[in-house]
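S.K.: what follows is a predicted protein model with its sequence.
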Amino acid sequence: MEKYEELLLALRKVIRATDLYSKQLNKLTGLTAPQLLILREVAAAPEGITASAVAQNITLSPATVSNVIDRLEHRELIHRERSTEDRRRVVLSLTPRGAERLAAAPKPLQEDFIRKFQGLADWEQSQLLAAMQRIAAMMDAEHIDAADVLEVGSYAQQQLHRDS
């Protein structure tokens, strides 16, 4: 097998692992990985947080985050409320139902990855980072929105929403 074939196979395994996690997460909680990530961000700010702050914290576009927030609000997992101090500002908070759903959710796939990655020597972490950045560049993927949560399918869904 050629080296590029081995590399592509390894990439497919990573994609498959994230896809399996996403399916398991959805089956167990009814949430997608971006929904879980947004719920975690809202829960981490008990005084409330704006949608733009959530988008910035999780490195997704404001439009993508807004669409996910709309779905979470429709499902009564989060609540939007105008700030009493600044009527232009809308803050998000977790509903009791959202808190229950978040408490029942498994830990994100990347938590185990982070623990293992941080266990590597600094030189090996740098080497892996440089290699993945190079792969992203070779795949013309540097400008694709990506959240900290590993999940497959959200990019394709974003493209469908943009095209429609």
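M.R.: In hand now; what should we look at? Treat the numbers as computed from the prediction; the structure is a model and nothing was measured.

S.K.: contacts, neighbours, all on C-alpha from now
M.R.: Noted.

S.K.: all strands of the chain, in order?
M.R.: 78-82, 90-94 (DSSP state E).

S.K.: the first one: which residues count as buried?
M.R.: When you say that, I think you mean strand 78-82. 78-80 (16 or more other C-alpha atoms under 10 Å).

S.K.: repeat for stretch 24-33
M.R.: 25, 29, 31-33.

S.K.: farthest pair within these?
M.R.: Based on C-alpha to C-alpha, the longest span within the buried residues of stretch 24-33 runs between 29 and 33 and measures 10.3 Å.

S.K.: circling back to that earlier point, could the buried residues of stretch 24-33 go into TSV alongside distance to residue 158?
M.R.: What follows is the buried residues of stretch 24-33, written out as TSV (distance: C-alpha to C-alpha, whole Å):
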residue	distance to residue 158
25	19
29	22
31	16
32	13
33	14
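
S.K.: structure B:
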Amino acid sequence: MLMSSPKTVNANSSQTSDQAGNTDRSRSNVANNYEQVLVALRRVIRATDLHSKRLSKHVGLTGPQLLIMRTIRDLGEVTIGTIADKVSLSQATVTTILDRLEHRKLVYRVRSTKDKRKVHAHLTEEGAEILARAPNPLQEDFIQKFQSLHEWEQTMILASLQRVANMMDADDIDASPVLTVGSVLKDDGWKGKG
């Protein structure tokens, strides 16, 4: 019968202990990694929510309302279709938001004299004043920072976020590039016509 030397036994025992320690650390890192991902996601959601609340408190607008008003300001006499294309929202959503802004006397709409099928949106004086006081949309600051990254970093972030969306079964959820929490058409107390 062969007997192993005490050195061999100790070495094997030490090796087994190291492997167990590595496995424990590996499991701990995996748990720590997913927790860090969830914390990062929560921070993004929280930052978006806080910005929306700050915007609402300072100027009484939602993120999509601010984007639409800025688009009207930047493009001048503009059709609803052009606004919808620029802010990546449907024409129906833009029309509903314009109804709310018009009710608050921040915008007005005028039918085109050249083509009666077209309606142009304009800012009122009050709308322009509110817009001048409004903070930048959250995504505007993000876009500036994102565009300053190297292309490989941008691609890596995009791929990672697309993968996260897939893992959360969010591939088929329709979303515009507007950073806001909840529906783009938030309940602001306005009931519309009816």
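M.R.: Everything's here; your move. Since we're looking at a predicted model, the values are computed, not measured.

S.K.: about what we covered before: of the buried residues of strand 78-82 of structure 1, closest to residue 153 of structure 1?
M.R.: residue 78 (22.9 Å).

S.K.: residue contacts, the aligned partner of that closest one in structure 2?
M.R.: Mapped onto structure 2 by TM-score structural alignment, residue 78 of structure 1 lines up with residue 107. Residues counted as contacts of residue 107 of structure 2 (C-alpha atoms under 8 Å, 6 or more residues apart in numbering) are 69, 98, 101, 121-124, 127.

S.K.: could the residues you listed go into TSV alongside neighbour count and distance to residue 77 of structure 2?
M.R.: Formatted as TSV, those follow (neighbours: other C-alpha atoms under 10 Å; distance: C-alpha to C-alpha, whole Å):
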residue	neighbour count	distance to residue 77 of structure 2
69	25	12
98	21	14
101	22	16
121	23	6
122	22	6
123	22	9
124	16	12
127	21	15
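
S.K.: which of the residues you listed are retained in structure 1?
M.R.: Retained in structure 1 (both residues aligned by TM-score structural alignment, their matches' C-alpha atoms under 8 Å) from the contacts of residue 107 of structure 2: 69, 98, 101, 121-124, 127.

S.K.: list the contacts for residue 158 of structure 1?
M.R.: Counting by C-alpha under 8 Å, 6+ apart, residue 158 of structure 1 has contacts residue 64.

S.K.: residue contacts, residue 78 of structure 2?
M.R.: 72, 120-122.

S.K.: and these, which two are furthest apart?
M.R.: Using C-alpha to C-alpha, the contacts of residue 78 of structure 2 reach their maximum pairwise distance at 72 and 120, which is 9.2 Å.

S.K.: how about the helices in structure 2?
M.R.: For structure 2, the helices defined by DSSP state H cover 6-59, 63-75, 80-87, 91-103, 125-133, 138-147, 151-167.

S.K.: of all these, which lies closest to residue 181 of structure 2?
M.R.: helix 6-59 (5.8 Å).

S.K.: what is the distance between that closest one and the centre of its chain?
M.R.: For helix 6-59 of structure 2, the separation from the chain centroid amounts to 24 Å (computed by C-alpha atoms, centre = their mean, to the nearest Å).

S.K.: for that helix, packing partners?
M.R.: For helix 6-59 of structure 2, not one helix or strand is in contact under the criterion 3 or more C-alpha pairs under 8 Å, 6 or more residues apart in numbering; DSSP states H and E.
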